[in-house]
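*Asks:* Would you be able to build a 3D model of this:
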Amino acid sequence: MSNVFLKIVLATLVFMASFGGYSQKRMKIPPYLKKGDKVALVCTARKFFPEDAQPAIELLKSWGLEVKLGKTIGLDSCQLGGTDKERAADFQEMLDDESIKAIWCARGGYGTVRIIDSLDFTKFKKHPKWIMGFSDVTVLHSHLNTLGIASLHSIMPFTVPKAPEEVKETLRKALFGEKLKYVVEAKGYELQGKAKGQLVGGNLSILYSLLGSKSSLDTKDKILFIEDLDEYLYHIDRMMQNLKRNGYLEHLKGLIVGGMTDMHDNEIPFGQNEVGIITEIAKHYNIPVCFYFPAGHVKDNRTLVLGKEVEFEVNQSEIILEFKN
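*Replies:* From the prediction side, this is the model:
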């Protein structure tokens, strides 16, 4: 083996190590917004009507942004905002429209997974834009992460009317590229530590449902965020056990548990709450873990830039999450 070839191999290995290998590749950060930019509102899941969109429209306009309502806003197909074909076509139009700088999914529920394989991200990958939302929008967040493009886990038009002003402000800051750093009080049952890495994740049930598909996350050397709503405790355990068995937790740098809202138990109790279930599994990985971080199906649903590098610290008194520019 020649010295030149050895040098090339060593240089390649050093380069990969500096980014943690493929899983730590640099993510594309869509261009931040500026006043006058246009944001599209669309339905990828449950239906949403124009009159309900007014608070979100007013919010965007107060930030100096223009708004375009997608063709799916106002469509009614049982639970969904239009048929699968209509929702896919509307989203595709907004992906390809260069005048649209961000796409805000109107609400969650269920339905995004029914259209994900119909979408063509070819043009989007060359000219990425912000895609925003939470809950069922995790399908898009996870798929975009596999494409190497960051996205915003945030409130949606459906939740704007009940969102506190400070929560809306976190979305504005994220969209316009301003500094994001969250410091919240520790609850006392966290697993302490410090970590750096890309933030990935979203709704636990959705991540669980995507396992084995081409939209499934790569979590190696990353910090995983999870949250959920209206689940039985035994099913939280089932999902966490599945993530564990699929290697999702094996090389994590940290775990952020957001809202675990309206959890249920059976007539015969499971024997652990969500904190106990997750701690029992996570404690074996020697990583920082926090609970009830203000994001998810909670009123205090702060914006998270998924795919961005963060510094995460859990100590005796505080939980700190800082997004790096």
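*Asks:* going forward, measure contacts between C-alpha atoms and count neighbours the same way
*Replies:* OK.
*Asks:* could you say what helices and strands the host helix or strand of residue 90 packs with?
*Replies:* Assigning secondary structure by DSSP states H and E places residue 90 in helix 84-96. Contacts defined by 3 or more Cα pairs under 8 Å, 6 or more residues apart in numbering; DSSP states H and E place helix 84-96 against strand 38-42, strand 100-105, helix 122-126.
*Asks:* Report the buried residues of the helix or strand just after the first one.
*Replies:* Reading on from strand 38-42 to the C-terminus, the next helix or strand found by DSSP H and E is helix 54-62. Along helix 54-62, these residues count as buried under the neighbour rule (16 or more other Cα atoms under 10 Å): 55-57, 59-61.
*Asks:* so which of these comes closest to residue 13?
*Replies:* Closest to residue 13 out of the buried residues of helix 54-62 is residue 60 (45.5 Å), distances taken as Cα to Cα.
*Asks:* What distance do you get for that closest one to residue 39?
*Replies:* Per Cα to Cα, to the nearest Å, residue 60 is found 8 Å from residue 39.
*Asks:* Now do the shared contacts for those two.
*Replies:* 66-67 (Cα atoms under 8 Å, 6 or more residues apart in numbering).
*Asks:* which of the buried residues of helix 54-62 lies closest to residue 308?
*Replies:* Proximity of the buried residues of helix 54-62 to residue 308, judged by Cα to Cα, is greatest for residue 60, which lies at 23.4 Å.
*Asks:* Would you do the same for the sequence below? I want to compare the two.
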Amino acid sequence: MQPVEFPPIISRSQKICAIAPSGALREWERFEQGVKVWRDRGYELTIPDRLSQSWGYLAGTDEHRCQQFVEAWNDPECVAIACARGGYGSMRLLEKLTWQELSDRPKWLIGFSDITALLWAIAKHKGMGGLHAPVLTTLGNEPARSQQQLFDLLEGKIDAITLTGEGLITGKVTGILLPGNLTLATNIINTNNCPDLENVILAIEDVAEAPYRVDRMLTHWRWTGHLRKLKGIAIGRFSQAEVSTPSLTMEEVWRDRLSDLGIPIVMNLPFGHDGENAPLPVGCIAELDGDNGTLSYRVNN
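*Replies:* From the prediction side, this is the model:
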């Protein structure tokens, strides 16, 4: 993977478009809290009239959600797109999108979890970087530090971010940061929406996945050969990890499935569900230090 083109820095009073490309929006109080964070910052966050639509577990039909995304992306006044929530559904849009219909002007796409599918596909097909960061239904519950990191990064007020976790496998490498949800990423590899994984530092997180299911996904990655392409692996939060008895711990799964790769691995980094979710730019230059347990990165706009 090559470094991507990032959007320009943004400033208060500019227009932000909210969209719901994935699951149906039900957490309205949490959604309004996230909207308030943006508006209190001085941004003009616009909400489409039909954001509340639902079709089963989806926030409307594929056509409706795809149209929402395309209109926001092509809106010349909109400088960033804030996804309402994750859930499931953004990968279905990749069947509908015609990449040529999207403007070639880089624009911040902000979200995580299910939004991984759009973030990775935009990096692959458009060569543009987005931001793996809180969605609107989680932003209001973020600690002040990660909220500040998000806006400082978007507004060009910070040169670099260093996250501290725990080194699992030693060594230090520089590569291209590719963050995402492990379940979504596992379903994207070996498709034409997957970025080239050569020279990549893979940053992964997930929620409600038991150690044996994480084991199964990593075993699939081993079979595909993609793990051998990576420069390093940064592991965020794997919350609500149901543990059956008997079970390996999550750390034991990491060691068993990853330690023979001979690349630096850092775990327990502050990103993912159910806690601090530091912003991770998709496609930026990053350094992973397994000796000191850190992930450092910068965006050169």
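*Asks:* picking up where we left off before, give me the contacts around the helix holding residue 90 of structure 1.
*Replies:* Surrounding helix 84-96 of structure 1, the residues in contact under the criterion Cα under 8 Å, 6+ apart are 40, 42-44, 70-72, 81, 100, 103, 114-116, 118-121, 123-124, 129.
*Asks:* One more: stretch 252-267 of structure 2?
*Replies:* Contacts of stretch 252-267 of structure 2 (Cα under 8 Å, 6+ apart): 165-173, 211, 214-215, 218-219, 227-228, 230-236, 288-290, 293-295.
*Asks:* Same list (the helices and strands packed on helix 84-96 of structure 1) but as JSON lines, adding mean neighbour count and distance to residue 262 of structure 1.
*Replies:* Shown next, in JSON lines, are the helices and strands packed on helix 84-96 of structure 1 (neighbours: other Cα atoms under 10 Å; distance: least, Cα to Cα, whole Å):
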{"stretch": "strand 38-42", "mean neighbour count": "25", "distance to residue 262 of structure 1": "27"}
{"stretch": "strand 100-105", "mean neighbour count": "23", "distance to residue 262 of structure 1": "23"}
{"stretch": "helix 122-126", "mean neighbour count": "13", "distance to residue 262 of structure 1": "37"}
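*Asks:* Identify whichever of these lies nearest to residue 158 of structure 1.
*Replies:* Per Cα to Cα, nearest to residue 158 of structure 1 of the helices and strands packed on helix 84-96 of structure 1: strand 100-105, 9.1 Å.
*Asks:* equivalent range in structure 2 for that closest one?
*Replies:* Taking TM-score structural alignment as the measure, structure 2 aligns residues 78-83 with strand 100-105 of structure 1.
*Asks:* which one in structure 2 is aligned with residue 85 of structure 1?
*Replies:* Using TM-score structural alignment, residue 85 of structure 1 lines up with residue 63 in structure 2.
*Asks:* State the number of residues packed around its match.
*Replies:* When counting by other Cα atoms under 10 Å, one arrives at 13 neighbours for residue 63 of structure 2.
*Asks:* same deal with residue 143 of structure 2?
*Replies:* The number of residues packed near residue 143 of structure 2 is 13, by other Cα under 10 Å.
*Asks:* now residue 296 of structure 1
*Replies:* 29.
*Asks:* Strands of structure 2, residue ranges please.
*Replies:* For structure 2, the strands defined by DSSP state E occupy 15-19, 44-46, 78-83, 108-111, 131-132, 161-164, 166-169, 172-181, 200-207, 232-239, 265-267, 280-281, 285-289, 294-297.
*Asks:* any chance of those strands in TSV, plus distance to residue 2 of structure 2?
*Replies:* Output for the strands of structure 2, formatted as TSV (distance: least, Cα to Cα, whole Å):
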stretch	distance to residue 2 of structure 2
strand 15-19	28
strand 44-46	32
strand 78-83	23
strand 108-111	18
strand 131-132	16
strand 161-164	20
strand 166-169	25
strand 172-181	7
strand 200-207	9
strand 232-239	16
strand 265-267	21
strand 280-281	14
strand 285-289	9
strand 294-297	15
